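Q: Kindly generate the corresponding structure for this input.
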Amino acid sequence: MLEVNAPVGNIFLDEGFDELKKGNFERLKLSRMELEKRILRRKGDRGTDIGLKLDPGVKLRHGDVINNGDMKIVVEQLPEKVISIRLKTKNMVDVMVLLGHIIGNRHRPISIQREEISFPIQADAEKEVFTKLFQSIINDIEMRVEEQVFSPSTGADVHEH
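A: So this is what the prediction gives:
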């Protein structure tokens, strides 16, 4: 079993992993919740038994590289359902404040990318719930459900219910 205390880098953020970008590597596929854990045991997609016993303060992220001797293993976060929202008109401060207030009251982590805010959901049916919650601003926003690798914005890390 391969025991891992910390990643050796990240395929997306660090140089020196050009060979890995060609795709010839084993993958350790984990959910966002599993990435939060310090101790975990899983198998890679090629059968390598991997035991995570991460050093204090170390968290795995999408794209982290684990060293297995000559072979490297890349951590891949599994996509999850999210609601993505975009304002139909820019600079609508009242709509932005209400949007933040409603999502915040549901204790959802958020991701802000360009002019879009996203947050994870468990099922497509939650779109109906949020449509009702956003009733007063529904004509001012575009909302869709999609699957993506969700990474909360730093500083917007909240506990989920």
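
Q: When you work out contacts or count neighbours from here on, use the C-alpha atoms and nothing else.
A: Will do.

Q: now do the same end-to-end measure for stretch 68-83.
A: Across its full length, stretch 68-83 reaches 37 Å end to end, with Cα to Cα, to the nearest Å as the criterion.

Q: So which residues of this structure form strands?
A: Using DSSP state E, the strands of the chain run over residues 2-4, 9-10, 26-30, 39-43, 49-53, 64-68, 71-77, 80-87, 111-113, 116-120, 141-148.

Q: Mean neighbour count for these - can I get that in TSV?
A: Formatted as TSV, these follow (neighbours: other Cα atoms under 10 Å):
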stretch	mean neighbour count
strand 2-4	16
strand 9-10	18
strand 26-30	21
strand 39-43	14
strand 49-53	16
strand 64-68	21
strand 71-77	21
strand 80-87	19
strand 111-113	15
strand 116-120	21
strand 141-148	15
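
Q: Which one of these lies nearest to H101?
A: Minimum separation from H101 across the strands of the chain (Cα to Cα) falls at strand 116-120, 13.0 Å.

Q: picking that back up, next, format the strands of the chain as TSV and append distance to F130.
A: Shown next, in TSV, are the strands of the chain (distance: least, Cα to Cα, whole Å):
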stretch	distance to F130
strand 2-4	40
strand 9-10	35
strand 26-30	27
strand 39-43	34
strand 49-53	37
strand 64-68	33
strand 71-77	25
strand 80-87	9
strand 111-113	17
strand 116-120	11
strand 141-148	9
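
Q: mind checking which of these is nearest G100?
A: Nearest of these (Cα to Cα): strand 116-120, 9.4 Å.

Q: list the helices and strands the closest one packs on?
A: strand 80-87, strand 111-113 (3 or more Cα pairs under 8 Å, 6 or more residues apart in numbering; DSSP states H and E).

Q: To check against the first, give me the structure of this:
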Amino acid sequence: MLNPNTLTETAALLAQMQERDLTLATAESCTGGLIGGALTAIAGSSATVLGGFITYSNGMKQKVLGVPAAMLKEFGAVSEPVARAMAEGALRESGADIAVACTGIAGPGGGGPGKPVGLVHMAAARKGRATIHLRQVFPGDREAVRAATVDAALGLVRQQMEG
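A: Take a look at the predicted model:
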């Protein structure tokens, strides 16, 4: 379940984006559409949110977002380069002004050496600006990791909007 403040903060973010005539797209792996769900839970979000990509598998990351197979092989799906490539792919494919992406290990399994359960890489891309990245290891169960990822990812959108 999302943090109760998430929808309030999301509504404020969308209002600011609408005031600036900015559009947004998402590329999600570990959240499986939860970021897009938080955004579209807000009435009028269609003025800002163009759409989203749920790219859970490596094949979809490659096919839909253009993440290079060599990058996935070298760094793994849960990595900074892949998060950046996902955000940039979503920006390119959607035509949005800003795109946010996340890839991680929500658990309860899947973690390993150097990549613990709760590890999430997020990135936000904006036309004409450098893509920004955030690495977090969130505590808690699968639901908590996914909810924390939504909040952090929307924070990256805010940074790209303001920066």
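
Q: Quantitatively, what TM-score do the chains reach?
A: Once superposed, the chains reach a TM-score of 0.22 (TM-score structural alignment, normalised by the length of the first structure), with 65 aligned residues with a Cα RMSD of 5.2 Å.

Q: ok, back up a step: and the helices and strands packed on strand 116-120 of the first structure as JSON lines, adding distance to I103 of the first structure?
A: As requested, those are arranged in JSON lines below (distance: least, Cα to Cα, whole Å):
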{"stretch": "strand 80-87", "distance to I103 of the first structure": "11"}
{"stretch": "strand 111-113", "distance to I103 of the first structure": "12"}
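
Q: Minimum distance to L35 of the first structure: which of the ones you listed has it?
A: Across those, closest to L35 of the first structure is strand 80-87 (Cα to Cα), at 13.3 Å.

Q: For the second structure, which segments count as helices?
A: Using DSSP state H, the helices assigned to the second structure run over residues 4-19, 34-40, 58-65, 69-75, 80-94, 142-162.

Q: In CSV: these, plus distance to T26 of the second structure.
A: As requested, the helices of the second structure are exported to CSV (distance: least, Cα to Cα, whole Å):
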stretch, distance to T26 of the second structure
helix 4-19, 14
helix 34-40, 7
helix 58-65, 11
helix 69-75, 19
helix 80-94, 7
helix 142-162, 10
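
Q: Check those helices for me and report the most buried one.
A: helix 80-94 (a mean of 25; mean count of other Cα atoms under 10 Å).

Q: what sits up against that one?
A: 25-27, 50-53, 61, 64-67, 71-72, 75-76, 97-103, 121-127, 131-133, 135 (Cα atoms under 8 Å, 6 or more residues apart in numbering).

Q: Next, the angle from that helix to helix 58-65.
A: Here the directions of helix 80-94 of the second structure and helix 58-65 differ by 40 degrees (axes from the mean of the first three to the mean of the last three Cα atoms, to 10 degrees).

Q: Hmm, E146 of the first structure is touching S118, no?
A: No: look at E146 of the first structure against S118 with Cα atoms under 8 Å: they stay out of range, at 9.7 Å.

Q: so what sits against both of those two?
A: 82-84.

Q: May I see those residues arranged in JSON lines, with distance to G104 of the first structure as well?
A: Formatted as JSON lines, the shared contacts of E146 and S118 of the first structure follow (distance: Cα to Cα, whole Å):
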{"residue": "V82", "distance to G104 of the first structure": "15"}
{"residue": "I83", "distance to G104 of the first structure": "14"}
{"residue": "S84", "distance to G104 of the first structure": "15"}
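
Q: What is the nearest of those to K132 of the first structure?
A: For those, the nearest to K132 of the first structure is I83 (13.9 Å; Cα to Cα).

Q: V74 of the first structure versus the closest one, what's the distance?
A: 27 Å.

Q: With L28 of the first structure instead?
A: L28 of the first structure is 6 Å from V74 of the first structure, by Cα to Cα.

Q: Also L99 of the first structure?
A: 36 Å.

Q: OK, contacts around G9 of the first structure?
A: Here G9 of the first structure is in contact with 64-66 (Cα under 8 Å, 6+ apart).

Q: Out of the residues you listed, flag the one nearest to I112 of the first structure.
A: D64 (21.7 Å).

Q: Please look at that closest one and V75 and confirm they touch.
A: Yes: look at D64 of the first structure against V75 with Cα under 8 Å: they come within range, at 5.2 Å.

Q: Cool, thanks, signing off.
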